[in-house]
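Participant: Build me a model:
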Amino acid sequence: MSTQTHHGQASLFGADTSTRRHPRHVLSYGLGLDSTAVLLRWLTDPSSRDFDLSDLVVITAMTGDEFSATGADVERYVLPELRRHRVRFVQVGRHQLLTTAAGEGITTFSDTTEPDRLFVEGAYALSTEMLTAGTLPQRGGARKCSARAKGAVLDPVIARLTGGQPYQHYVGFELDEMGRAERDAAYNTAARTGRYPLIQWGWTRADCDAFVYNLTGRRWLKSACSYCPFAISSARGVQSTLQRYAADPAAGALALFIEHVAVCINDKQTLRPTGRLYDDVAAAGLTGVLDLFHRRLDDTEHAIYEVRRVAKVRGTGTRPVIARSVRLLDRGSRAEMAAALLGMPGQLHTGNDGIARSIALRRGETPPWAERFYVACPAVVADKARPHFERWFAEVAGDVALF
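Facilitator: You can find the predicted model right below:
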């Protein structure tokens, strides 16, 4: 029986979940080339798997910001195969910033063996999180954006689907990603066993590309948010992403908008480690992307924000603690807020990013330091400060903190 639940509801699964047996095989389907190769081979070559498709559930956590071509390709080439083989496909995502192990904050968009639509738009896009915080995804470290938008969604849903019973969890790491597979295996439990079919088959990304192309006639592109810093961390990645922007200008404009908001709040927050993605888009002559981006800026309500930062020294040889306070002071059109900025305290300065800021307190070269400035920015960033920020700022800034 097919069931569909849409993002206006917050149940974890379709109404007939209780009548279904717990699957023992779970594929995390990220929509990209590697996991698509795994899924399509399983569907077209029974000898590639050691289980029946009736015991498989395919699950996708929607981030909300995939390139449009990704959704179109999955709907055209993958969903028909899932329907033909009646494979259960669960599409989920968060509808708020934080989720819980009990499933709070998670929406089921679809839970069916007859999928006919991909809910790539999600309910709470990762871009909403980034814009509200006035920040960007991390370029390294723990990849918190992926952990919250995918891991924190998939874990409780898989736990509910499998009912605490032992299951095989399949992930699309290819042969050149042995390190990632080893790290993933560290998360195995008494119930969960991570498995990596591509590595087992000895398949590289090139093998995946050849297999999917021969089967579909389509060069499958990497699944990623349109503003993913990992996708543009190399010259080759930038060129590939710019080509995707040329075909999907709205995706490029979203990336530039997120970067612009982040740079307004912190001029060092650029999508590329070497500078702004905006400059690469402009150099490539992608006028369609630039036009959409500037139109969105003009049409978006702006605000005057007071931005303060403080760096406190924790101890000898350790990195300082950096805290930030963002406070919205006024709202209006872009032109109105540009005019209002002229009346803010401090000295008006326009940086190399073309963004004007009124600097009331300039940061020092070494910690401890404090800074304070005012900027006109799209009114999408929420007020935020650590509980002890005011005390820390006063300790470092001294009398200047009073003005």
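
Participant: Only C-alpha atoms from now on, for both contacts and neighbour counts.
Facilitator: Will do.

Participant: pull the longest helix from the chain.
Facilitator: Longest helix in the chain by number of residues (criterion: DSSP state H): helix 249-265.

Participant: helices or strands up against whichever helix or strand comes after it?
Facilitator: Counting by DSSP states H and E, the next helix or strand C-terminal to helix 249-265 is helix 277-283. Contacting helix 277-283 under the criterion 3 or more C-alpha pairs under 8 Å, 6 or more residues apart in numbering; DSSP states H and E are the following elements: helix 249-265, helix 287-299.

Participant: So which residues make contact with helix 277-283?
Facilitator: L242, L256, E259, T270, L271, V289, L290 (C-alpha atoms under 8 Å, 6 or more residues apart in numbering).

Participant: among those residues, who's most crowded?
Facilitator: The residue in the contacts of helix 277-283 with the most neighbours, by other C-alpha atoms under 10 Å, is L271 (28 neighbours).

Participant: Spit out the contact partners of that one.
Facilitator: Neighbouring residues of L271 by C-alpha under 8 Å, 6+ apart: L136, Y227, C228, P229, I232, E259, L277.

Participant: For it, give its distance to E365.
Facilitator: 23 Å (C-alpha to C-alpha, to the nearest Å).

Participant: go on, A246?
Facilitator: Distance from A246 to E365, by C-alpha to C-alpha: 40 Å.

Participant: Same question for V157.
Facilitator: Distance of V157 to E365, given as C-alpha to C-alpha: 47 Å.

Participant: what packs against the longest helix of the chain?
Facilitator: Other helices and strands packing on helix 249-265, by 3+ C-alpha pairs under 8 Å, 6+ apart, are helix 126-133, helix 235-247, helix 277-283, helix 287-299, strand 369-378.

Participant: could you dump these to JSON lines with distance to T108?
Facilitator: Shown next, in JSON lines, are the helices and strands packed on helix 249-265 (distance: least, C-alpha to C-alpha, whole Å):
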{"stretch": "helix 126-133", "distance to T108": "17"}
{"stretch": "helix 235-247", "distance to T108": "29"}
{"stretch": "helix 277-283", "distance to T108": "34"}
{"stretch": "helix 287-299", "distance to T108": "31"}
{"stretch": "strand 369-378", "distance to T108": "31"}
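
Participant: Alongside the first, I'd like the structure of this one:
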Amino acid sequence: MTEPRAAATPGHGSEAGRAVQIRLPDDGPDPVGAPYWILNWGLGVDSTAILVRLFQLLEVLDRKGMTGRERDEALAARLGLPGFRLDRLVVMVALLGSEWPLTGELAQREIVPRLARWRIRLVQVARSGPAKADGVTTLDDSTTPTHLHLEGDYTLFMESVRSGTIPQLGGVRKCSLKHKGEPLDAKVAEIVGGSPFYQIMGFEAGESSRCDRDARADTAQRTGVYPLRAWGWTREVCERFIRRRIGVHWPKSACLFCVFALASEAGRERVLRMLAAAPELAWEPLLMERIAVTLNPTQTLMADGSLHDLMQERGLHRALEMFEARVEAMDWSLVEVRRPMNAQDGDSFRRGGTARDLTVHRTGPRAAMLAALGELAAVGHRDAHRSVPADPRYPRVWLHPRAATFPTLDHLFAVVPAYVATKQAPAFPKLWAAVTAATGYRPPALPGVGRDEQTDLLAGTASANAVPATS
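Facilitator: Here you go, the predicted model:
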């Protein structure tokens, strides 16, 4: 490649419309050596609007008979992306497996065929497993895509129910970083190699702070670009543009159990409407919440209550009945949870380090697991058990509920649908020893719950880690 030259790019940098210097190839390089243009398509309104705008321009230029270099130069000028080349564009999408069906149907019907028509490369990726070292699954990589692999591979839902947790609200969206950001970054690095690339981000005109944060990730190789900000397109403008061009209202992209969607009144109303219209879709969010709350009462999908209770209040009885019938018929597991919590910097009113050990002791019919739990409750720990109000939806026995000050700990047994898997945090052994020493807690001797042996009560762990199919 010849020495790069500088060019002004509207909308890149900390101020919308400010001209900054980015590296562009000289007019003469071979296209193979030209920079890549990576478009992060999140299936939502903003990034979809960029694609629909590109399709619109391609149709206009096609009617004018423009192809090749002439077409690329016209696209670059009209998109405000100097040096843009269609044959170096890669549309990237990470699939988590729990997208609302309507969004997936629209993307499959309206976007995938247009990508294939213009031979735009679409790369679909997903996580391969729970650890980063498990790698990335390439679901498809094609310039003539025909199918959007919405099912993903190792899904966020499966990760959550296996660990008995929910995605966390507040701070960094770790669920998106892990299931979207990490696989996308890994695949982008594989595609571009050592070549420079521009990453087209779908941040709308009202999201300058997100653009600024993203721009701080720029390197000598990677440059983020933000066309919607440069065009002055807000979310509302994007929605109107898509509706005018392809005749549909494009919904927000979100998982079925998105805690961020459930954080606002408008988001809750939207979710409730969709669950009322398709009650079978309540399975994943209700199952995830049922398991998580049983293991930790604070883990509801909404900060101020459970989705189950909200659906009950709003009369979504059909969805709740379908969920209860399905969950009643499956196997359940008897599990033990130990969760030590330290004080932060010696402050007994602030929680510091926390770790968890989740052990699956037995799996079988729900009635048998509840009977085993009842035996544990009868072994002289009724005071602790009664200290927490009982709810038949969340069968658990507290041997030691957490105190109001730190250090403290949770120690409980519970019965949950048989999705969870035994898992211990690396920091658990050391933290458990420290917190039990500080609090003076000595785990009681229970039948069949010894750490080194098992009796009839908790026999049958061979199948404890089996995860049932989601269908």
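
Participant: Can you give me the TM-score here?
Facilitator: With the length set by TM-score structural alignment, normalised by the length of the first structure, the two chains reach a TM-score of 0.89; 382 aligned residues with a C-alpha RMSD of 2.0 Å.

Participant: export the helices and strands packed on helix 277-283 of the first structure to CSV and tack on distance to L43 of the first structure?
Facilitator: Listed next are those as CSV, based on distance: least, C-alpha to C-alpha, whole Å:
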stretch, distance to L43 of the first structure
helix 249-265, 31
helix 287-299, 38
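
Participant: Quick check: which of the ones you listed is nearest to I106 of the first structure?
Facilitator: helix 249-265 (24.1 Å; C-alpha to C-alpha).

Participant: That closest one corresponds to what range in the second structure?
Facilitator: The aligned range for helix 249-265 of the first structure in the second structure is 279-295, by TM-score structural alignment.

Participant: Quick check: nearest residue in space to E336 of the second structure, chain neighbours excluded?
Facilitator: The shortest distance from E336 of the second structure to any non-neighbouring residue, by C-alpha to C-alpha, 6 or more residues apart in numbering, is to F413 (4.4 Å).

Participant: so what corresponds to the one you found in the first structure?
Facilitator: Aligned against the first structure by TM-score structural alignment, F413 of the second structure finds its counterpart in Y374.

Participant: got it, and P429 of the second structure?
Facilitator: Aligned by TM-score structural alignment, P429 of the second structure pairs with P387 of the first structure.

Participant: re the thing from before, ok, A246 and E365 of the first structure, which is more surrounded?
Facilitator: Using other C-alpha under 10 Å as the criterion, A246 of the first structure and E365 rank with A246 on top: 18 against 7.

Participant: residues in contact with the more buried one?
Facilitator: L286, G288, V289.

Participant: Distance to E81 of the first structure for the residues you listed - can I get that in CSV?
Facilitator: CSV is the format used below for those (distance: C-alpha to C-alpha, whole Å):
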residue, distance to E81 of the first structure
L286, 36
G288, 35
V289, 34
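
Participant: For G315 of the first structure, state which of these is nearest.
Facilitator: V289 (46.3 Å).

Participant: what's near enough to touch the residue nearest to E336 of the second structure?
Facilitator: L334, V335, E336, V337, L373, R396, V397, W398, L399.

Participant: How much space separates the residue nearest to the spatial centre of the first structure from T63 of the first structure?
Facilitator: Taking C-alpha atoms, centre = their mean as the criterion, L126 is the residue nearest the geometric centre of the first structure, at 4.6 Å. L126 of the first structure is 6 Å from T63 of the first structure, where distance means C-alpha to C-alpha.

Participant: Find the residues that touch each one of those two.
Facilitator: In contact with both L126 of the first structure and T63: A149, using C-alpha under 8 Å, 6+ apart.

Participant: re earlier: which members of the contacts of L271 of the first structure are positioned in helices?
Facilitator: Short answer: the contacts of L271 of the first structure in helices (DSSP H) are E259, L277.

Participant: possible to save the contacts of L271 of the first structure as a markdown table with distance to T193 of the first structure?
Facilitator: Shown next, in a markdown table, are the contacts of L271 of the first structure (distance: C-alpha to C-alpha, whole Å):
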| residue | distance to T193 of the first structure |
| --- | --- |
| L136 | 33 |
| Y227 | 32 |
| C228 | 29 |
| P229 | 30 |
| I232 | 32 |
| E259 | 39 |
| L277 | 40 |
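
Participant: Strands of the stretch 351-471 of the second structure, start to end?
Facilitator: 357-364, 396-400, 408-417, 423-424 (DSSP state E, counting those that start in this stretch).

Participant: out of those, which comes closest to R69 of the second structure?
Facilitator: When those are compared (using C-alpha to C-alpha), the closest one is strand 423-424, at 55.6 Å.

Participant: For the closest one, what is the distance to the chain centroid?
Facilitator: 21 Å (C-alpha atoms, centre = their mean, to the nearest Å).

Participant: likewise stretch 168-188 of the first structure?
Facilitator: With C-alpha atoms, centre = their mean, you get 20 Å for stretch 168-188 of the first structure.

Participant: Stretch 415-433 of the second structure now?
Facilitator: For stretch 415-433 of the second structure, the distance to the chain centre is 22 Å (C-alpha atoms, centre = their mean).

Participant: Now do the end-to-end distance for that stretch.
Facilitator: Stretch 415-433 of the second structure: ends 26 Å apart by C-alpha to C-alpha.

Participant: Just the buried residues of that stretch, please?
Facilitator: Residues V415, V416, P417, A418, Y419, V420, A421, T422, Q424, F428, L431, W432 are the ones in stretch 415-433 of the second structure that count as buried (16 or more other C-alpha atoms under 10 Å).
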